[in-house]
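> my questions are about this predicted structure, shown below with the sequence.
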Amino acid sequence: MDEREAFRIFATSEDATQTQRHIKPIHWYVACRLVLEGGFMPDEVTPRPPFTVDPRDGRLAYDPSAARGGERTILGGLKTKDIDVTILKPGLGPVLAVSCKGAIKAFRNLTNRLEEAVGDCTNIHITYPALVAGYLFAFRANREAGIVAEEAPAGASPRRQLAANDIAIGRGGDPVEVIMRFHHALSELTGRRGIRDDVSRYESVALTLVEPEGGRAGEILTGFPREDSRILLRNFFATLYLRYDERFVYAAPDLKQVTRRRIWAEGSPAFAVGDPAGLPHLPTSYEPRFAGAQGAGLYL
């Protein structure tokens, strides 16, 4: 799943939020990226991405039939919790988890989202203090001009009608106050570095606004968060990988055979243009974890 396509579905979906059809593509995008860029084995990731690894030479292939949906249930310190995307290492249990959340309207309810985020993070870290936890939140960047409802042609489904509480971007082009407050609050929930640090903080947090209309639907809004923000999407995954390597690779050299991340051969079928086992298109928002033509099956 490509980033642009995942966010396009999120930004344009007309399905009720209870179905989670607007957010599921983002789960798949994160899971696929953890394999291609992160170097994690496909069968370690839930939902299971559409990839297989050749046991003979370690080369990666694209295989839609290998994909498996669902969420993994994690034992928390207070209750069990279904996590959107999880990596489980044999003999170690869950080592990395990402919660993917989104809001398409009714932004007045963001306080509840914050309480949920803090509670979920605390719950998981109580049982698994070494687990690397990420929180990815996307807003549909509804603009104030969209409050005016448009009449749909006869026979067409009615277009979304926006109320004042559904607006993310004001007429001047800046995020509305409630979005700014949410950004500030999320910025205080990121940055957990060591296993003895505050269990209510995530290792990495990202906030993004997504264009909902026209040919730009699915594009990440530029200019917010600002370049000095602690929760930029472009830093989200790199921080997850860094925290993971610090805890499970560098700090535990005796476990490297289990914990270190794969480096994929550039000649793997998954990346070969025209190969039946190749990806429909290579990702453009990040680079796969390549080792070059001779690097099949190598590790960090």
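Perfect, I can see it now.
> going by C-alpha atoms from here, please, whenever you check contacts or count neighbours.
OK.
> wait, a strand at Asn165?
No. The assignment for Asn165, made by DSSP: H, G, I helix; E, B strand; the rest coil, is helix rather than a strand.
> distance check, it against Lys101.
18 Å (Cα to Cα, to the nearest Å).
> among the two, which residue is more densely surrounded?
The neighbour count for Asn165 versus Lys101, taken as other Cα atoms under 10 Å, is higher for Lys101 (19 against 14).
> let's bring in a second one:
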Amino acid sequence: MPKSPSLPQYLALTPALKVFVESMQWQSQQHIKPLHQHFAIRLVLEGGFLPEEITPHPPLRAESRKGELTLVFDPSVQNQNEETLLGGLKTKNVDVVVQKRGIGPVIAISVKGTLNAFRNLTNRMEEAVGDATNLHLMYPGLVYGFFHVLKANRAGTAGIALNDVAVTKDGTAVGSITRYHTVLLALTGRLLVRDEFSRYESVALALIDPIAGPHGHIFPTFPTQNSRLRPENFFPSLLERYDLRFPYVAASIRHLNRVTWPATSPALVALGPPDQWERILGYQPRVS
């Protein structure tokens, strides 16, 4: 991505993943916060949600100009807040949340990052099931996404313990990760509000390679190309579920419709020519 002081740092996914994969400490959650910021930005640009509907607030403002909403980059409005939602069993701090006036939370995204100790992924499975159940008990219509990134530590790398290896010498994922993938497949794809509360509407699993390509490079061969857990499937699935769950069944509630942004919005103009947007961002903004 071309460097520009006027553009947010985490417009694209790769810079956020770079922070994760290069992190040496994770207790403060600073290694994962850039992913929260990326998803918040993307929910506006690609998702068509208003910046003020999203927590954490992205570095964007929607302004009314000549009767239409336009987007402006504004770093002064950005924050790193998390939203506390009341679940069916307990309160839950959620990484990224979209709330609609008069409705409440409509989209939530939980972001997890694991740098080592992959044999302990079973703990993540239990936590993921519990989180989905807790929030869906209170909000059956909530579109809930789970995005988990793992550092693709390679076998034979100096300083990497056996329990911290994610990828074998022949380039395949270790057994604990492939089993985790199998379990997550059973947790994704929740379609209707009456479906199992323990499942998510969308789940993604990504191995982040600390060696190949620019730092933040997604390991290309796992999950496999036909897996529903591929990271590129995550956002389309979330937005599809949202449209089915909300605007489709409540056409008279106009503010549930996702916004299309004018291509002349200052924020979009700052990205350069429209034919370069997908190359810069890795996704296509929702434009009119």
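All right, it came through fine. Please read all numbers here as calculations on a predicted model, not as lab measurements.
> TM-score for this pair?
For this chain pair, the superposition-based TM-score is 0.91 by TM-score structural alignment, normalised by the length of structure 2; 271 aligned residues with a Cα RMSD of 1.5 Å.
> what's Arg101 of structure 2 aligned with over in structure 1?
Aligning on TM-score structural alignment places Arg101 of structure 2 opposite Pro90 in structure 1.
> scratch that, Phe146 of structure 2 is what I was asking about
Matched by TM-score structural alignment, Phe146 of structure 2 corresponds to Tyr135 in structure 1.
> quick check: that match is in a helix.
No. Per three-state DSSP, Tyr135 of structure 1 lies outside any helix segment and is strand.
> who's in contact with it?
Counting by Cα atoms under 8 Å, 6 or more residues apart in numbering, Tyr135 of structure 1 makes contact with 98-101, 117, 202, 204-206.
> including distance to Arg59 of structure 1, could those go into TSV?
Shown next, in TSV, are those (distance: Cα to Cα, whole Å):
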residue	distance to Arg59 of structure 1
Val98	26
Ser99	29
Cys100	29
Lys101	33
Ala117	37
Tyr202	33
Ser204	30
Val205	32
Ala206	31
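> of those, which belong to strands?
98-101, 204-206 (DSSP state E).
> mean shift between the longest helix anywhere in structure 1 and structure 2?
Scanning structure 1 for the helix with the most residues, using DSSP state H, yields helix 110-127. Mean deviation of helix 110-127 of structure 1 relative to structure 2 after superposition (mean Cα distance after the TM-score superposition for structure 1): 0.3 Å.
> list the buried residues in that helix.
Residues of helix 110-127 of structure 1 classed as buried under the neighbour-count rule (16 or more other Cα atoms under 10 Å) are 113, 117-118, 120-126.
> show me which of those is closest to Ala217 of structure 1.
Distance to Ala217 of structure 1 across these (Cα to Cα) is lowest for Arg113, with 24.5 Å.
> contacting residues for the counterpart of Arg171 of structure 1 in structure 2?
Under the alignment (TM-score structural alignment), Arg171 of structure 1 pairs with Lys169 of structure 2. Counting by Cα under 8 Å, 6+ apart, Lys169 of structure 2 makes contact with 154-156.
> can you confirm Lys169 of structure 2 is in a helix?
No. Going by three-state DSSP, the assignment for Lys169 of structure 2 is coil, not a helix.
> if we can go back for a sec, pull the most distant pair out of the ones in strands among the contacts of Tyr135 of structure 1.
Lys101 and Ser204 (14.0 Å).
> would you map the helices across the stretch 1-150 of structure 2?
13-22, 33-45, 121-138 (DSSP state H, counting those that start in this stretch).
> and the strands in structure 1?
Under DSSP E, structure 1 gives strands at 45-46, 51-53, 60-62, 72-75, 80-83, 85-89, 93-103, 132-140, 204-210, 262-263, 298-299.
> show me the contact partners of the fifth one.
Pointing back at strand 80-83 of structure 1 there. Contacts of strand 80-83 of structure 1 (Cα under 8 Å, 6+ apart): 71-75, 97-99, 120, 124.
> thank you kindly, that will do.
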